[in-house]
Each structure stands twice: as structure tokens, then as C-alpha cells.
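Novice: Here you go, sequence then predicted model.
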Amino acid sequence: ALVTGCAKGIGNWTAQALAKAGADTVINYKTSQKEALKLSESIQKMGRKTLVIKADVTKPNEVQKLFKQAEKRFGKVDILVNNVGNFIIKSIYHTTYNEWKDIIETNLTSVFLCSKAALPKMRERKWGRIINMTVATVDKQAAAPKVAHYTAAKTGVLILTKSLAAEEVKNGITVNSVGPGIVDTGIMSEAEKKDLIRLCPKGRFAKPEEIARVILFLASPESDYITGANIPVGGGWGL
């Protein structure tokens, strides 16, 4: 299994869940080396093999190197979790071009690049799992003040997921997405947290491990008949 941007947060929990289920894991990070190495140590204690690779998955050449190294070590990447993402809270008026570009490339372009790199080996084996990350309300998206850049990217991920699922179903590859609810990433003010909590009927933020469990299901043989789906894990957000 290869999980992008998995040194922290949802990706970290996902890598651990996959390892507990028996998967050897490629741990990708961009800047959080210390956390990535700690995760690797934790997974190795479970008796699984790991490979820690620094790569910016918005760059085509770095993605190619990432997959070449992964395939050299493990022979294949049959489970890909496109987890990497970033997020800012800014109006369109105040968003710079570079901020816009960074959000789109990190959340959307990386999914295209990594999925494309994973497909050849998956097609060879006639089996593969690609799991992408959206948001819980992505299929009901209306106006998104101060997060237009992020929701534009995640809506793109939803359509990419469905399109790739349709293209690859004949090759034994399933492509699905998980839509996390509101997760406290540490960048929100207390006032913003209170505003967001009111949107969620469950009355709390999502826990990373709750999202990881759904990703694990989509990576498993039990999900074989599911493809092109987006599963919201949002505590009722958007109902």
C-alpha cells in the first residue's frame, strides 16, 4: 500500500490501519521526516515492511521516482490512498495566484499524477484499489465562502474518481473516494470551530481513525463490488 502525505493526521492513521490488516506500506512525506520515521518504526513493530520516501506528489518527476522506488522494493503498488492535501481559509478576493495553484495542485493534480503512475502495475495484475479524499458534502456543494479553492479542488477529485472508476472497472481496479467531515487540523480559530461545529448534527469533529476505518474497508476484498462511490464520513454534515 502507498499512502501519500501520511506522516500525520488521517494518512498516519490510514497507514497504521492498513499495516494492521497485513499490508506492507510505502510512507510518503514532503517535510515531516521525523513523523514519517516514527510511523515507519510503529508499523515495523507490527511485523510489516515499510519504505519511507520523501516526494512532492505535485511534481511529475518526483511521482515517477516514488513509484519506481516502491515497485523496486515491493514489486507492486496494489493499494493507493491519495491522502495528501492542504487547506486555507481565505476569500477569493484575498487568495493569491500561488495560493490557488498550491491548493489545486496538492489536492487535485496529485491525485491524477499518482493514480496514473499506479495504473500500469494494477492493470498487469488485473487488481487494484485507488482511494481518494473529498469532503463529506462534496456531492451537495453550493456556495463555499472562504474555501472556494479547496471545494473546487475536491469537487474535481469527485469527478476524477467517478471517471477513472468507469475507465478502469474492466481492468479489475476499483476507484472510490472518502469524504471526511470536519477535522480539527489546528489552523482554525476558536470562533471558526464553533461556527463549523454547528453544521454537524453529531456535534463534534471527525476523528482521523473514523475516516481511516472506511478507507481500510475500501482497500479490502469486501468492497470489490463498490466503485465510483463517494462515502461521506461526516457525522450527518450536509443532511
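Specialist: Great, that's in hand. Numbers count the residues shown, from 1 in each chain.
Novice: all contacts plus neighbour counts: C-alpha atoms, from now on.
Specialist: Fine.
Novice: And the strands in this protein?
Specialist: For the chain, the strands defined by DSSP state E cover 2-3, 25-29, 50-54, 79-82, 128-133, 173-180, 230-233.
Novice: residues in contact with the first one?
Specialist: I take that to be strand 2-3. 11, 14-15, 25-28, 77, 79-83 (CA atoms under 8 Å, 6 or more residues apart in numbering).
Novice: Ok, which of the strands of the chain comes nearest E105?
Specialist: Evaluated over the strands of the chain, closeness to E105 peaks at strand 79-82, with 12.6 Å, by CA to CA.
Novice: tell me what the closest one is packed against?
Specialist: strand 2-3, helix 110-125, strand 128-133 (3 or more CA pairs under 8 Å, 6 or more residues apart in numbering; DSSP states H and E).
Novice: Out of those, which is closest to K170?
Specialist: Of all these, helix 110-125 comes closest under CA to CA, at 9.5 Å.
Novice: can you pull the buried residues of the closest one?
Specialist: Neighbour counts over helix 110-125 (16 or more other CA atoms under 10 Å) mark S110, V111, F112, L113, C114, S115, A117, A118, L119, K121, M122, R123 as buried.
Novice: Also stretch 33-45?
Specialist: A36, L37, L39, S40, I43.
Novice: related to what we said a few turns ago, what's the closest of the helices and strands packed on strand 79-82 to S163?
Specialist: Among the helices and strands packed on strand 79-82, if distance is taken as CA to CA, the winner is helix 110-125, at 11.3 Å.
Novice: quick one: contacts of stretch 161-168?
Specialist: N132, I173, T174, V175, N176, S177, T227, G228, A229.
Novice: Now with 10 Å, please.
Specialist: 111-112, 115-116, 119, 122-123, 126-128, 130-134, 155, 157, 159-160, 171-177, 226-230 (CA atoms under 10 Å, 6 or more residues apart in numbering).
Novice: Next up, the contacts around the residue of the chain positioned farthest from its centre.
Specialist: Taking CA atoms, centre = their mean, the residue of the chain most remote from its mean C-alpha position is Y93, at 28.0 Å. Y93 makes contacts with K146, as judged by CA under 10 Å, 6+ apart.
Novice: separation between it and K146?
Specialist: 9 Å (CA to CA, to the nearest Å).
Novice: Quick check, A152 in contact with K146.
Specialist: No - in terms of CA atoms under 10 Å, A152 does not count as a neighbour of K146; the distance is 11.6 Å.
Novice: Second structure follows, compare the two:
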Amino acid sequence: MERVAIVTGASRGIGRAIATTLAAAGQAVVVGYGGSEKSAHEVVEKITADGGRAIAVQADVADEQAVAALFDAATEAFGGVDVVVNAAGKMVLSPIADLDLDALDDMHRTNIRGTFVVAREAARRVRDGGAIVTFSTSVVGLRFPSYGGYVASKGAVEALTLILAREMRGRQITVNAVAPGPTATDLFLNGKDEATIEHLAKQPPLERLGQPEDIARVVAFLAGPEGHWVNGQVIRANGGIV
């Protein structure tokens, strides 16, 4: 039976790579997006041109009605949901002393509430034997200055992910978090000068930034039968940076 995946934040960056990678593995994909309608439809066009099946659906991940409608669209188009990957996220960098609280609230609405809303709907509607993947960050352990507000949100994601894995007992549903290190996406590169980027690229023993496809392959493993024995884990996909 064809597996069906919902990927939020799938119009660009890591989410886009995940959507196309899961489609290449034979899964029908719902390309969830926030505001980048044109980019989301480009992802769908790429997947269908390569012989896959996909639709694009707009949803604010922090809006429970929109997320329910996202799952409804997946069920209507493809018959159900087996895999949910919540790659939608926001990142605002600032020293804790200077971080605007409105910006903090907006970031946490997407990263914490959004993850919780998507996870809650997934827990209710993913078919037995499926997989749920959330997104954290390796900076939870690396503790880079200026990432305090962002890491606070991702620490919450890790905690709720590990609890949800235990709450899925008896349904053969895996729940894991992927925590990328520095990855060459617009979200990461924005606002950084070349010297900073080069410094970060030299930190892992592999001496490069991650690419979206590196992270997508980890997600595809967790979302497929090969990764089904991995459950209740935070996978730090970062090239060995410490």
C-alpha cells in the first residue's frame, strides 16, 4: 500500500528536500506551506514531473483548524496519512538581553504551539505503523550565543517528541526528532557574513555545512520501514560538530 506523507514547511529549504525525497521513495506527499504558494506548487510540479503524486495545501501550523484541514486534504486526496514531518519553523537570533518579546512570542507560536498542534493531530490520525518526525536543532547542545530564544523553543520540541513516542504505545507508530546542525538553507544563511559561514562550515570533522538533502535522507530513513526500530530519539544530524 502506498504510504502518504504530510510535510509542513515543504515549500523551501529542508522541508522541500524532504518532500521530494519521500516522493522519490514512493510516498504520496502533501506539501504543506505557510505563505510561499508559488514555491509550494513548484515542489508539486517537480514531484509529479518525476512520476510521483503530490498536492500543495496551505496551513498555519499553529492554527488547529487549518492543521485539521491539512489532514482532511491528505485523506481526501490519498486515502489517509502514514507519515507526518513537521519541518515548519521560525528562527530569530538575538542575545537574550535584547530579544524583542513580540518576536519571541511569534517564534514560539510556530515552533512550540505549531509543533504541538501538528503532533496532536498526527497522534489522532496517523495510521498504525506510521511515523511522526519533528524538528529540533543541534544548537540545543552547541549553545551558540544569540540562539537562546530559538533553542528554548526547540528544547520544548524535543521534550514533547519523546513523550509522544511513549504515548503511541500499541500502535506501531514511531516518533522521533531530527536536530540538524548548520545547514545551507536561506533560514540559516540569512544575516551571516562569509567569515561566519566559513567558520561554521569548518566545525564538523567533515568540514562542510550540511545540505538539505543530508537531512532529508535521515528523515526518509525514519519515515520508512528501514528506520522503524528507531523510536523516541533525537537524531543529531550535524556531521559530528561538537
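Specialist: Alright, I've got the coordinates. These numbers were taken from a predicted model, which means no experiment stands behind them.
Novice: Superposed, what's their TM-score?
Specialist: Scored against TM-score structural alignment, normalised by the length of the first structure, the superposed chains reach a TM-score of 0.92; 234 aligned residues with a CA RMSD of 1.6 Å.
Novice: now the helices and strands packed on strand 79-82 of the first structure as TSV including distance to A19 of the first structure?
Specialist: TSV is the format used below for these (distance: least, CA to CA, whole Å):
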stretch	distance to A19 of the first structure
strand 2-3	11
helix 110-125	19
strand 128-133	15
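Novice: So which of these is nearest F67 of the first structure?
Specialist: Here helix 110-125 is closest among those (CA to CA), at 6.8 Å.
Novice: Next, the angle strand 128-133 makes with that closest one.
Specialist: 170 degrees (axes from the mean of the first three to the mean of the last three CA atoms, to 10 degrees).
Novice: Just want the angle from helix 110-125 of the first structure to strand 173-180.
Specialist: Using the same axes, to 10 degrees: helix 110-125 of the first structure against strand 173-180 is 150 degrees.
Novice: between the buried residues of stretch 33-45 of the first structure, which is closest to G235 of the first structure?
Specialist: Out of these, the member with the shortest distance to G235 of the first structure (by CA to CA) is L39, at 27.7 Å.
Novice: Give the aligned equivalent of that closest one in the second structure.
Specialist: Mapped onto the second structure by TM-score structural alignment, L39 of the first structure lines up with V43.
Novice: quick one, what contacts that match?
Specialist: 10-12, 16-17, 19-20, 31, 37, 49, 54-56.
Novice: Without its sequence neighbours, what residue ends up closest to the aligned partner of A62 of the second structure in the first structure?
Specialist: For A62 of the second structure, the aligned residue in the first structure is T58 (criterion: TM-score structural alignment). Excluding the flanking residues, the one nearest T58 of the first structure by CA to CA, 6 or more residues apart in numbering is S110, at 4.8 Å.
Novice: before we move on, what about N83 of the first structure?
Specialist: Nearest non-adjacent residue to N83 of the first structure (CA to CA, 6+ apart): T4, at 5.3 Å.
Novice: Looks like L142 of the second structure contacts L200 (just checking).
Specialist: No - using CA under 10 Å, L142 of the second structure is not in contact with L200; the gap is 11.6 Å.
Novice: How about the contacts made by the closest residue to G149 of the second structure other than its chain neighbours?
Specialist: Sequence neighbours aside, L104 is the residue nearest to G149 of the second structure in space, at 6.4 Å (criterion: CA to CA, 6+ apart). Taking CA under 10 Å, 6+ apart, we find L104 of the second structure in contact with K90, M91, V92, L93, S94, G148, G149, Y150, A152, S153.
Novice: re the thing from before, how far away is the residue nearest to T58 of the first structure from I10 of the first structure?
Specialist: Taking CA to CA, one finds S110 of the first structure at 17 Å from I10 of the first structure.
Novice: Onto which residues of the first structure does stretch 218-228 of the second structure map?
Specialist: So stretch 218-228 of the second structure sits over residues 214-224 in the first structure, by TM-score structural alignment.
Novice: What residues of the matching stretch count as buried?
Specialist: V214, I215, L216, L218, A219, D224.
Novice: Then stretch 98-109 of the first structure?
Specialist: Neighbour count says stretch 98-109 of the first structure has W100, D102, I103, I104, E105, T106, N107, L108, T109 buried, by 16+ other CA under 10 Å.
Novice: quick one: which of those residues sit in helices?
Specialist: Cross-referencing those against helices under DSSP state H gives W100, D102, I103, I104.
Novice: circling back to that earlier point, quick one, which of L142 and L200 of the second structure is more surrounded?
Specialist: Ranked by neighbour count (other CA atoms under 10 Å), L142 of the second structure and L200 place L200 first, with 17 against 13.
Novice: what does the more buried one align to in the first structure?
Specialist: Using TM-score structural alignment, L200 of the second structure lines up with L196 in the first structure.
Novice: Report the angle between the longest helix seen in the second structure and helix 114-125.
Specialist: Looking across the second structure with DSSP H, the single longest helix is helix 148-167. If you take the same axes, to 10 degrees, helix 148-167 of the second structure sits at 10 degrees to helix 114-125.
Novice: re the thing from before, can the ones in helices among the buried residues of stretch 98-109 of the first structure go into JSON lines with extra columns for distance to S189 of the first structure?
Specialist: Shown next, in JSON lines, are these (distance: CA to CA, whole Å):
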{"residue": "W100", "distance to S189 of the first structure": "22"}
{"residue": "D102", "distance to S189 of the first structure": "22"}
{"residue": "I103", "distance to S189 of the first structure": "20"}
{"residue": "I104", "distance to S189 of the first structure": "24"}
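Novice: Find the residue at the geometric middle of the first structure.
Specialist: Centre-nearest of the first structure using CA atoms, centre = their mean is N83, 1.9 Å out.
Novice: Alright, calling it a day.
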